[in-house]
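**Q** The following block contains a protein sequence and its predicted model.
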Amino acid sequence: MIRSVIKGTGSALPAQIVSNDELARRGVDTSDSWIVERTGIRQRHIAQPGESTGTLAAQASRKALEAAGLAAREIDLIVLATATPDNTFPATATQVQSLIGARPGGVAFDVAAVCSGFLYALATADSLLRTGMGTKALVIGAEVFSRLLDWEDRGTCVLFGDGAGAMVLAAEEVAEDGPGILATRLHADGAHGEMLYVDGGAGTTGTVGKLRMKGREVFRHAVVNLADVLTEVLGAGGITAGELDWVVPHQANARILDATARKLGLPMERMIVTVDRHANTSAASVPLALDVAVRDGRIKPGDLVMFEAMGGGFTWGASLARM
């Protein structure tokens, strides 16, 4: 059978690290203990002038290509998930195509599903590869969320950071027990859009709105929706939660990660957690966390790995892969 096989991962973070104490010194009405107790976040990376969604995405893509042992010109499909494109148009994916020297004439476009964006991009690229629309793809999640934040709203500004993660996929013929994307399920419910949204604008190079969130309501929906979609994908993949080697979740809040793990009966030791270092990087968080765990040796070839995320819209989804 033809599957989309993960060939390499990469990530990129802005150089500037901002700790919780630094936020307090900058005038945010907060403290390190207040943030850590409620979210598990200790620091985040914040983009500076000259750093953008596109440049971070290109950096992550180059590292993923190096890990995969491929040249950029071999990539004929780029799907970039972001809620913070550099411009309303053209798509930031086309900018990345040019920056890394990917094959001209290939396919490149953005996907907007906020924190679930990487799962939506992964499912889209997987479908296109398996139907022959491409042979090798870059799937990217990249965000500069710091430019959407209201720095006087301590309930939201402390939660987010900037960064990018990338994955190289290749369409390959594999055995049934071979590597690749095994099952994916995506969902949305627009009735809850007012719980997590930006109150105007588009793009990160002009005037934009600010992020607004009803945290308690988002938390409640996240735990239920993520547990449901994980169960759905486990069923589609024909495995139990106990057979998973790792879960790479969206890094929104340590409490959500813990509650989701308990609901599924999964030990936290099998959850890849980077929210303490990166905060919530929206569509970038899943590929960022994956790259960290691949490079430190926790995730190895042959491992069964589940990706999951939920974001504004609401959108949510999960994907099961064998590395």
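**A** That came through, no problem. Residues are numbered from 1 along each chain as shown.
**Q** For the rest of this, base every contact and every neighbour count on C-alpha atoms.
**A** Fine.
**Q** quick one: the helices in the stretch 101-250 of the chain?
**A** Taking DSSP state H, counting those that start in this stretch as the criterion, the stretch 101-250 of the chain contains helices spanning 117-130, 154-157, 215-237.
**Q** ranking these by burial, who's on top?
**A** Most buried of those by mean neighbour count (mean count of other CA atoms under 10 Å) is helix 117-130; its value is a mean of 24.
**Q** Identify the residues contacting that helix?
**A** Defining contact as CA atoms under 8 Å, 6 or more residues apart in numbering, one finds that helix 117-130 is touched by 2-4, 77-82, 111, 113, 134-137, 139-141, 169-171, 181, 184, 186, 282-284, 286-287, 307-309, 317-319.
**Q** all strands of the protein, in order?
**A** Listed in chain order, the strands found in the chain under DSSP state E are 2-12, 17-19, 43-45, 77-81, 107-111, 136-144, 162-173, 180-188, 196-198, 211-213, 246-249, 304-311, 315-322.
**Q** With respect to burial, which of those scores highest?
**A** For the strands of the chain, ranked by mean neighbour count under the definition mean count of other CA under 10 Å, the leader is strand 136-144 at a mean of 32.
**Q** counting contacts, what elements does it pack onto?
**A** helix 53-68, strand 77-81, helix 117-130, strand 162-173, helix 285-295 (3 or more CA pairs under 8 Å, 6 or more residues apart in numbering; DSSP states H and E).
**Q** Tell me which of these lies nearest to residue 198.
**A** Each of the helices and strands packed on strand 136-144 has some distance to residue 198 by CA to CA; the shortest is helix 117-130, at 15.7 Å.
**Q** between the closest one and strand 180-188, how many degrees?
**A** Helix 117-130 and strand 180-188 meet at an angle of 130 degrees, taking axes from the mean of the first three to the mean of the last three CA atoms, to 10 degrees as the criterion.
**Q** picking that back up, can I get the helices of the stretch 101-250 of the chain in CSV with distance to residue 94?
**A** Listed next are the helices of the stretch 101-250 of the chain as CSV, based on distance: least, CA to CA, whole Å:
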stretch, distance to residue 94
helix 117-130, 15
helix 154-157, 30
helix 215-237, 31
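**Q** Quick check: which of those is nearest to residue 19?
**A** Checked against CA to CA, the stretch from those lying closest is helix 154-157, at 12.5 Å.
**Q** Against which helices or strands is the closest one packed?
**A** With 3+ CA pairs under 8 Å, 6+ apart as the test, helix 154-157 has strand 211-213 packed against it.
**Q** Second structure for comparison follows:
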Amino acid sequence: MAMLEVSDLRVVLPSARGPVAALRGVSFALERGDKLGLIGESGCGKSLTALALMGLLPEGAQVEGSIRLNGTELVGLDDDAMAQLRGDRIAMIFQEPMTALNPLHTVGAQVAEPLRLHRGLDRAAARAEALRLLERVQLPEAAKRLDAHPHQLSGGQRQRVMIAMALACGPELLIADEPTTALDVTLQHEVLMLIDELVRGSGMALLLISHDLGVMARHVQRVMVMYGGAVAESGPVGAVFARRAHPYTRGLHAARPRLGATRGTRLPTIPGRVPELADLGTGCAFADRCERVIDACRRAAPPAVEVGADHLARCIRIEEVVA
């Protein structure tokens, strides 16, 4: 039994146009120490997958399938039971720390909060452990920052505080949702290397969400390419990026910036845009943007086909794409 097992996860959300399928049969497993990346454009289901794991889906969401953490079924758990897990066994680094941190409370109080809730530490012990955590994530002048408020810190410093909060109770699973979006390139590298080091030292599993293929190539072992709420392609990161068996994966790869390109060179783009959830039909979600589409693509969702060892893709024309 894997530490985390997600099986056929489906999420239906209410909308002005009626119920819409937002996640469509997502499945994966993680062991301690595993690092899995979710990649795709905005609106493909990456963050929704993370919110489903955390039990933080929007009001009215309907969830089917299974999410098992060390044998405990999370789908259907009540709010109190999920609150006991969040911040303790599952933790998340949110995309924008300025909105995730509470502007009314000091940094020290926010890092100490999970320690007091889940570990039962008193105020003094939690404050001392909060300082140790802030030093562990290399926050400059950590002792002085304990009594600072989030607006008094830079973007990179706020992100380090978020990481300290997520690591406070030593979770089994760490979810990092675009953890470097608001940071410059230098800080992005520092924060990602810090997360790598902390995950490696603790043995926890990491679920890293990003739209950056370069980040995935350097920081995860396996990758899932998501589109339309489903997994288009998955496997070891080296195999997926080398073969690129799904047209969507190929489109993302072609659109990445390249060092040495002539100034003014236009990047290749994937035509069209990610469809609204309510507009997705029963066939391949990528059909309307795919240059290889045929009528059969729109009739039914393609099954997962094995491309290589632990490498799967959902496309009925895989042989032609790979060739």
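**A** That came through fine. Worth saying up front: this structure is predicted, and the values here are computed from it rather than measured.
**Q** Can you calculate the TM-score here?
**A** Between these two chains, after superposing, the TM-score reads 0.25 (TM-score structural alignment, normalised by the length of structure 1); 140 aligned residues with a CA RMSD of 6.7 Å.
**Q** circling back: in CSV: the strands of structure 1, plus distance to residue 124 of structure 1.
**A** Listed next are these as CSV, based on distance: least, CA to CA, whole Å:
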stretch, distance to residue 124 of structure 1
strand 2-12, 11
strand 17-19, 33
strand 43-45, 28
strand 77-81, 8
strand 107-111, 9
strand 136-144, 9
strand 162-173, 12
strand 180-188, 10
strand 196-198, 23
strand 211-213, 26
strand 246-249, 19
strand 304-311, 15
strand 315-322, 12
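**Q** right, and the ones you listed - which one's nearest residue 276 of structure 1?
**A** Go through the strands of structure 1 one by one with CA to CA and the one that ends up closest to residue 276 of structure 1 is strand 43-45, at 6.4 Å.
**Q** so how many other residues sit close to residue 38 of structure 1?
**A** Applying other CA atoms under 10 Å, we find 11 other residues in the vicinity of residue 38 of structure 1.
**Q** Who are the contact partners of it?
**A** Per CA under 8 Å, 6+ apart, neighbours of residue 38 of structure 1: residue 255.
**Q** do you know how far it is from residue 249 of structure 1?
**A** According to CA to CA, to the nearest Å, residue 38 of structure 1 and residue 249 of structure 1 sit 18 Å apart.
**Q** ditto for residue 181 of structure 1
**A** When distances are taken as CA to CA, residue 181 of structure 1 and residue 249 of structure 1 turn out to be 16 Å apart.
**Q** Wait, residue 253 of structure 2 touches residue 213, no?
**A** Yes: using CA atoms under 8 Å, residue 253 of structure 2 is in contact with residue 213, at 7.3 Å.
**Q** So residue 234 of structure 2: helix, strand or coil?
**A** Recorded secondary structure, residue 234 of structure 2: strand (DSSP: H, G, I helix; E, B strand; the rest coil).
**Q** Can you report how many residues lie near it?
**A** Applying other CA under 10 Å, we find 29 residues neighbouring residue 234 of structure 2.
**Q** Please name the nearest non-neighbouring residue to it.
**A** Distance criterion CA to CA, 6 or more residues apart in numbering; nearest residue to residue 234 of structure 2, sequence neighbours excluded, is residue 224 at 4.3 Å.
**Q** which SS class is the one you found?
**A** For residue 224 of structure 2, the secondary structure call by three-state DSSP comes out as strand.
**Q** That one: what's it in contact with?
**A** For residue 224 of structure 2, the residues meeting the contact criterion (CA under 8 Å, 6+ apart) are 36-39, 231-235.
**Q** One more pass at 6 Å, please.
**A** Contacts here follow CA atoms under 6 Å, 6 or more residues apart in numbering; on that basis residue 224 of structure 2 touches 38, 233-234.
**Q** Quick check: which element contains the closest residue to residue 216 of structure 2 other than its chain neighbours?
**A** Of all residues not flanking residue 216 of structure 2 in the chain, residue 37 sits nearest, at 6.3 Å (CA to CA, 6+ apart). Secondary structure assigned from DSSP states H and E places residue 37 of structure 2 in strand 35-39.
**Q** now the helix or strand that that strand is followed by against strand 35-39, angle please.
**A** Counting by DSSP H and E, the next helix or strand C-terminal to strand 35-39 of structure 2 is helix 46-54. With the same axes, to 10 degrees as the basis, helix 46-54 of structure 2 and strand 35-39 are set at 130 degrees to each other.
**Q** I'd like the next helix or strand past helix 46-54 of structure 2.
**A** Once the chain leaves helix 46-54 of structure 2, the next helix or strand it forms, by DSSP H and E, is strand 62-69.
**Q** Run the angle between that next one and helix 46-54 for me.
**A** Here strand 62-69 of structure 2 runs at an angle of 70 degrees relative to helix 46-54 (the same axes, to 10 degrees).
**Q** Now strand 62-69 of structure 2: buried residues?
**A** Along strand 62-69 of structure 2, the positions that meet the burial threshold by neighbour count (16 or more other CA atoms under 10 Å) are 62-64, 66-69.
**Q** Quick one: residues contacting residue 93 of structure 1.
**A** Residues counted as contacts of residue 93 of structure 1 (CA under 6 Å, 6+ apart) are 80, 108-110.
**Q** right, and residue 39 of structure 1 touches residue 257 too?
**A** No: counting by CA atoms under 6 Å, residue 39 of structure 1 does not reach residue 257; the two are 10.1 Å apart.
**Q** packing partners for the strand holding residue 37 of structure 2?
**A** Here strand 35-39 of structure 2 touches strand 205-210, strand 222-227, going by 3 or more CA pairs under 6 Å, 6 or more residues apart in numbering; DSSP states H and E.
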